[in-house]
Every structure is written in structure tokens, then in C-alpha cells.
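Next input, structure requested:
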Amino acid sequence: MNLKMTGIDFTTAGIDIRQRFSFTSKAMAAAIAQIRQKQEIRGCVLLSTCNRMELWLSLEEGAEFAIADFLCRLKGLSCEEYQEYFVVREGAEAVKHLFYLSAGMKSQIVGEDQILTQVKEALAFAREQEGADRLLEVLFRMAVTAGKQVKANVVMDKANFSAAHRALEFLKEQGNVLTEKICLVIGNGEMGKLTAQALMEEGADVTVTVRQYRSGIVKIPQGAKRIDYGERYRYIPKCDLVVSATASPNLTITREGLDACLRQRDAYFQEQIFLDLAVPRDMETSIAERQGVVYYDMDSLPFEAQSVEMRRQYEKAQNLLDRAIQKFLEWQECRDLVPRIQQIGADAGRELAWRMEKTLQHLNLSKTDLANLQKQLEHTTGKVVDKLLFELRNQAEPETLQKTVEVFEQVYRDSYGG
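Modelled structure (predicted):
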């Protein structure tokens, strides 16, 4: 298994750095297309969320690939300047990381659900682009399954919280009352819908921006109002809270646009809160300099340390994940043995044909028939040995199978001097 992963996340880089390595769907497709052209790469999956970007590669045995350098070149950035922000994981370490990540154990909000969907969607997207190979397919599918098992069996103290929920909790902790507040949510993707729903649960008056596409009516959370995205600046002066959570690489709120629209805002209005939940940022950071504006982005939100109960829950999740990881590693170990088992079968077939050579000579066969018979003996013997060893793979412990294969390999190395 030549598995490598390189990434940037909230533990190594602030939002200013993370947003430079974020990917839209179009950019992800282009990146995967480039990677597929590399002969040393068997498969790839690219994961890009608000808190992390990770590129996963399955490589030919013995092959090397500088993932961080590739990502920097792809983004037109200096490798030397950004190298320090990357984390590199290989083999079993990478496997463990993905399983824990899928279960929400490596999120800012430990146990949150959104990352599980994001990991699943990353694999689905790579599959659509013909990027994922067998190793990555099984790895990601088993990681997602393990994440679901954790969700079903471990009631995390902060489970079902997304960044949107935590942001609203933070605002309430600061003394803000959201009930009956006029709120605008810019963006109707997954994060936008979560935010709108969470605000409505708090009793807020929620309006969501939508873009009309040729595909037809755009659905928004039930109970929310809608305005066209192009009308957002006209609506902002009425708002107590403006949240932007899009996947767009372009700004949704600029300082110039905000200055222009807030000239219409009456003096008796209180402070407005602007909450940017996007990576890259949706809002121009200089809006924080404007009087009457309170601005928060993803790096502004505090995330609590684990409580005692949370640590107990984490240990329970850890036990489930470690067992799932072991199953994957056993699958991979057996997978690596397949060509070795097939080689043992071929060696056994050649030995039988060699030992039967004198006996076959007395059958008075033509040279062609004799050659065909020897070839059939080799093939049949190989199949029988393969069947025995593959059945052993299904029934025996991995250590037993590994030792058996090593013994057979040694027998044929001694016999043929190879």
C-alpha cells in the first residue's frame, strides 16, 4: 500500500492561508484531471471544506510524488513560503486520520456531523471524475461506514453541531438575542441551509438569497423568505444579522458595497452583526472598520476544550474506530498477498509439470499435444493451489496467512535458487 495524504487545516493555518488552497467543484475537477495524467498515480481524492483541504493519492509501489509542491504550483503560490502549513501522512497513519476525521473526531467541534457528508461527497466526486482507484474506494467507504457507526452508538456532548450552530451559540453567549431579529443568509448551499434552519429554530425572521437557474425553482428551508441574490444590498439596511456561507470564490459583501447601502440606514438602528462562515471568505475584512459593524469569521469563533464527559465519549468512539481501522488494514494486507499467492500457484504448476515430464513422454503424444498437456497441468495445479491459499485467506488469521505464504515462497526460492 503506497498511500499518501497532504493537507492544510485549521490546526496548521488561519483562514487567510486556508482560503488560498480551497477548491470549487470546477477547480477540483481540473485538479483531478491533471493528477490522472501522472503515470505514478493510481487514484486520487480531493477533500475541500471550510476548515481543511486534503489531497489523497494512491501511488504505484515505490513511487514518490511531492503533493505539497503540486498544490502550490496549481494555486500559483511559492512552495517554500507555504510548505510549513502542510501536514503529510502516509500508510497506516493516513488511514487512521481519515477514519477519525470521518467520525468528526478531528473537527473544531468534536463529533459534528457535517464532515461525514463531506468525506462521502469527496469520494463520490472523485468517482465521477474517474479519479478514485480500488484502494481509495474501499478506504473512504469503510471510513464513512465507521463514522456512521460512531454517530449511531456514541452520543457526543456537542454532536449534531455544525459551524453554523456553534456560531449562533457564540453570538448568544455574547448577549445577543436572536428571537424576532431580522436576519439575511447569503447562500443556499448546505452551510447556508443549516444556518437558516438554526436561526429559525431561534425564532429569527430569516430571509435567504437565491440565484435563479435554468434548472427551475430553488428550494429554501421551509419558513424562510427569499430574495434574489442581486437584491442583497437593498435588504441589508433592515437587518440585525447578516450571515454569508457560500462556496463561491468571489466576495458577496465588499466594503464599497456595504458603505453604499448603509448610507440609507437610519441612525436609530443598533449595531449590525456580520458573520462570515465561508472559506475562502465571503466578506471583505475591512468592513470591520466601519462604525456600527461587528464582524466575525471562522477564526473568530472560539471552540471549547473537551469536557470530562466528552473525553469518555471520545474514548468510546476511539474503540469503535480502532476496530474498523484494523479491519481495513487486514483487508489491505490480504489484498497485497494476492499476487504472491498467484505466484506460488504458478510455481507449483511448473514444478508438477517438470516432475511429470518423464511420465508424459511415454504417452506417445505429438509435441504439440504434449506441450498443451503440460501447459494444462501447470494451469490446473496453479488454480488448485490458489484455491487452497485463498480459502486460507478467508478462514485464517492474517498472521497465519502471512506466515504460510512466506514458507511457500521460501520453498520455491530454495528450489529454483531465486
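
rest of the way, CA atoms for contacts and neighbours
Fine.

measure the closest residue in space to K316 that isn't next to it in sequence to T246 for me?
Excluding its sequence neighbours, the residue lying closest to K316 (C-alpha to C-alpha, 6 or more residues apart in numbering) is V154, at 7.0 Å. For V154, the distance to T246 (C-alpha to C-alpha, to the nearest Å) stands at 31 Å.

I'd like the structure of this one too, to check against the first:
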Amino acid sequence: MAFLALGINHKTASVDVRERVAFTPEQLVDALQQLCRLTASREAAILSTCNRSELYIEQDHLSADAVLKWLAEYHRLSLDELRASAYVHEEHDAVKHMMRVASGLDSLVLGEPQILGQMKSAYAVAREAGTIGPLLGRLFQATFSAAKQVRTDTAIGENPVSVAFAAVSLAKQIFSDLGRSQALLIGAGETITLVARHLHEQGVRRIVVANRTLERASILAEQFGAHAVLLADIPQELANSDIVISSTASQLPILGKGAVESALKLRRHKPIFMVDIAVPRDIEPQVGELDDVYLYTVDDLHEVVAENLKSRQGAAQAAEELVAVGADDFMVRLRELAAVDVLRAYRQQSERLRDEELQKAQRLLANGGNPEDVLAQLARGLTNKLLHAPSVQLKKLSAEGRLDALAMAQELFALNEGSTDKSPQ
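Next up is the predicted model:
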């Protein structure tokens, strides 16, 4: 068994690369099944967010190159381009990496809580695809436990620091009084929900939620006294929007330069603050070229995020220690599990030999054999049979000069010089 964690994230790849490596929800099941079918992967899961795309894999033998090649071919990238941005973690490091990710220690926003839910979704999709087995399943459960302990035992998640919070903080720097502003939110997922909550708490005058389905937009809008519209209604809403924050799973841009230009004319060039949190991007990059538009992507939020992270730095060290212990404990339990099959086979073999000798003894007793003689023969026969295979193997190893194996056998059978019976010469 061997674990791999490989992929790209906000530290290693630009938003342009990340959006080309991202998986849509509709692609995941097929991608997982294809990954297991075309590589040496026995179990697999994929985590794909705006800041990272990662593959978690269990294999018989480590084969990271084959997986990277599959990933490049799946997304029609050159292998060299992908390798320039990719990272690979193996075995213990892979386990630790997964736990760090789930705990928010590897996020753009240190300690952000959304990633744990996204990790749980990745696990659920892999189960649906049939690519989660006992080993990766155990690793995910250990990962969730480690992340929960980090949340419970440290202060890493106490302050409202997230990409959503950073976006609203940046809006406050541009508009001194958010209470006089109107906001257009595009999407209805977790990130937009957080944005809506922060804007509502800041007293934003009017919030509009635009989504592909009106039902989801309405559910979110009701929570914060907002107004729900369809994506098709965005051009009309733009002219009244001071703040536009977008985070959808669309594969194509939702807002183009032309639509924003038209809105600016109607606004008489009153500035619009825009944040595109989506990967792939929802807002065409050319929109940022327009006067009176302040366009930011997730990569532009680094500075704001860093300012809001100071209160979490102290807790991060304690969280790292918890993750390290969790990874070590998991590997110890995994090594213990590796012995279970060997022990089961050894027990079955021993019980078969025992039953053979017992049946032989019962036949002797049934034929009138002396009970003491039968018991002695049973003991001798069972001892000889139990020792036969180990004796043959130890002699063979000794003849081959395998002193390491002999030393291991001495440890395995708890032997030492004091336990051997030395007859007088």
C-alpha cells in the first residue's frame, strides 16, 4: 500500500493555470473512474476548489509520474507545464498534507473553515464513483478527526477571516460607508453565503443575489433580506451595483467587458468594485482595463488576507503539532493493520496443524491407547509441526548470510541468550 497526494494550489500556480486544471462537479465521477482505470491507482479522490486541485490516491506501488501524465492529458496541458506547478507528497507526507489541508493550514486564508466541507464533499463524490476503498476511507476519516481536533483545541478558527471576509474588508477600504452601497452577488454557494453574511453585518443598503436557478438564489436571499434574480437579469442590476462579488462553477465568463461598459455609462462612471473569487474566472480579465472599475481576483486578496491573519498565527503552531501527531498515529495504526493479514494466515495454519494432531490423538484414544502416551505424542507432534516451516526458513536464511533476518526472528520470537538452556560440557 502507498499513498500519494499531488496537485497544484495558490502557492504553486497562477489563477490561469488553476482554472485549466480545475474539475467541474459534473466531471468528477467520470474523472475518478478513468483515473483508476488508466493508472495504477486502486483508490482515488479529487479535491477541486478555486485555490487548489488535488488528487489523493492509494496504489500498490508509487507511480506519481503516471498520475501526473493522466492529469495533463485529461486537461489537455503539456506535462512540462503541469510539472512546473505541481507538487507530490508520498506516504507519511501525503497523510500529513491531507490533514493540513482539511485543517485550513494550507489555505490562502489560514484556518478558513470551508475547506473541511469541501474535503468531505470530495470523499462523498469518490464514494459515489466507487473509487474509495478501506485504506483511503480510513485516511479520510482520520483526516476529518484531525481537522475537528484542530478546530476544537486551538483558536485558529475563532476570528472571521476568509476570502469572503477579505473581499468585504477590501470593499470597506474603497467605500467608506457600506451602508450607502448596493451589492450584487453572483452565485449561491458557500463563499457567496459568507459574503452575504459579512455584507449584511456591515449594513449594506441593498443586496441582490443572482444565480442560475432562482430557487437557490431565493433561499440565500431570504436569510439576509436580499433580492433574488436570475443570471439573465445581471445587466439590469449592474447599473445599480456599487459592489459585485462573483463565485460560481461556470466554465465560461458570466460578465463581459461590454456589459460592464454599458452599466458604467448608466452610472455616469460612478466606480464599481468587483471581486472575482471563481476559478475558472466569472469576470473577463479585460473588465479590469476599464476606468472606474476596481477588479480583484482571489490572487489579489493576498495582502488583505495577510493583514487579517495576525490573530491566527499563534494558533497555527499548536495546530501543526496536532496534525503531526495525527499523521504519526495514523501511520502507526496502518502498519499495525498490515500485520493483521499475516497474523490471520498464521493463526489459520496453526489451527489446521492443531486439528490434524488432535484428530490423530482422538483416534489413538479410541483404539485404546494410553492417555499419557497419547498426550505426550500430541504435544511432540504439534511442536514439531509448528516449528518445521520456521526451522527450514531460518536454516536457509542463515546459509544465505541473512543475519538481519536471524536477528529479526530472535526479536519476533522474543528470544535472548538468557532464555536458552545451556547444557554443561
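
Can you calculate the TM-score here?
Overlay of the two chains. TM-score (TM-score structural alignment, normalised by the length of the first structure): 0.81; 375 aligned residues with a C-alpha RMSD of 3.1 Å.

returning to that earlier point: got the contact list for the residue nearest to K316 of the first structure?
Counting by C-alpha atoms under 8 Å, 6 or more residues apart in numbering, V154 of the first structure makes contact with 313, 316-317.

Tell me the residue in the second structure aligned with it.
Using TM-score structural alignment as the criterion, the counterpart of V154 of the first structure in the second structure is T154.

Would you check how far apart that match and K257 of the second structure are?
45 Å.

corresponding residue for S248 of the first structure in the second structure?
Checking TM-score structural alignment: S248 of the first structure goes with S250.

what kind of secondary structure is the closest residue to V163 of the second structure other than its chain neighbours in?
Nearest non-adjacent residue to V163 of the second structure, counting by C-alpha to C-alpha, 6+ apart: V109, 6.5 Å away. Three-state call for V109 of the second structure (DSSP: H, G, I helix; E, B strand; the rest coil): coil.

what's the burial count for V109 of the second structure?
23 (other C-alpha atoms under 10 Å).

The nearest residue to I15 of the first structure once chain neighbours are set aside: neighbour count?
Distance criterion C-alpha to C-alpha, 6+ apart; nearest residue to I15 of the first structure, sequence neighbours excluded, is D299 at 6.4 Å. Neighbours of D299 of the first structure under the rule other C-alpha under 10 Å: 15.

Hmm, D299 of the first structure is touching G14, no?
Yes - contact between D299 of the first structure and G14 holds when scored by C-alpha atoms under 8 Å: they sit 6.8 Å apart.

The residue nearest to V163 of the second structure contacts P160, correct?
No - V109 of the second structure is beyond contact range of P160, at 10.3 Å (criterion: C-alpha under 8 Å).

For the spatially most central residue of the first structure, what is the enclosing helix or strand?
Computing the C-alpha centroid of the first structure and ranking residues by C-alpha atoms, centre = their mean puts V119 first, at 3.5 Å. If you go by DSSP states H and E, V119 of the first structure is part of helix 114-128.

With the second structure overlaid, report how far that helix is off on average.
Taken over the aligned residues, the distance from helix 114-128 of the first structure to the second structure averages 1.0 Å (mean C-alpha distance after the TM-score superposition for the first structure).

So which residues make contact with that helix?
32, 44-49, 101-104, 107, 132, 137, 140-141, 144, 147-148, 162.

what's the following helix or strand after that helix?
Past helix 114-128 of the first structure, the next helix or strand by DSSP H and E is helix 134-153.

so how far is that next one off the chain centroid?
11 Å (C-alpha atoms, centre = their mean, to the nearest Å).

what do you get for stretch 170-190 of the second structure?
That offset, for stretch 170-190 of the second structure, works out to 31 Å (C-alpha atoms, centre = their mean).

same check, this time on stretch 18-36 of the second structure
Centroid displacement of stretch 18-36 of the second structure relative to its chain, using C-alpha atoms, centre = their mean, is 14 Å.

same thing with stretch 57-73 of the first structure?
With C-alpha atoms, centre = their mean, you get 17 Å for stretch 57-73 of the first structure.

Give the buried residues for that stretch.
57-59, 67-69, 71-72 (16 or more other C-alpha atoms under 10 Å).

How about stretch 207-216 of the first structure?
Applying 16+ other C-alpha under 10 Å to stretch 207-216 of the first structure flags 207-210 as buried.

Then stretch 392-411 of the first structure?
Of the residues in stretch 392-411 of the first structure, 393, 398, 401, 404-405, 408-409 count as buried by neighbour count, 16+ other C-alpha under 10 Å.
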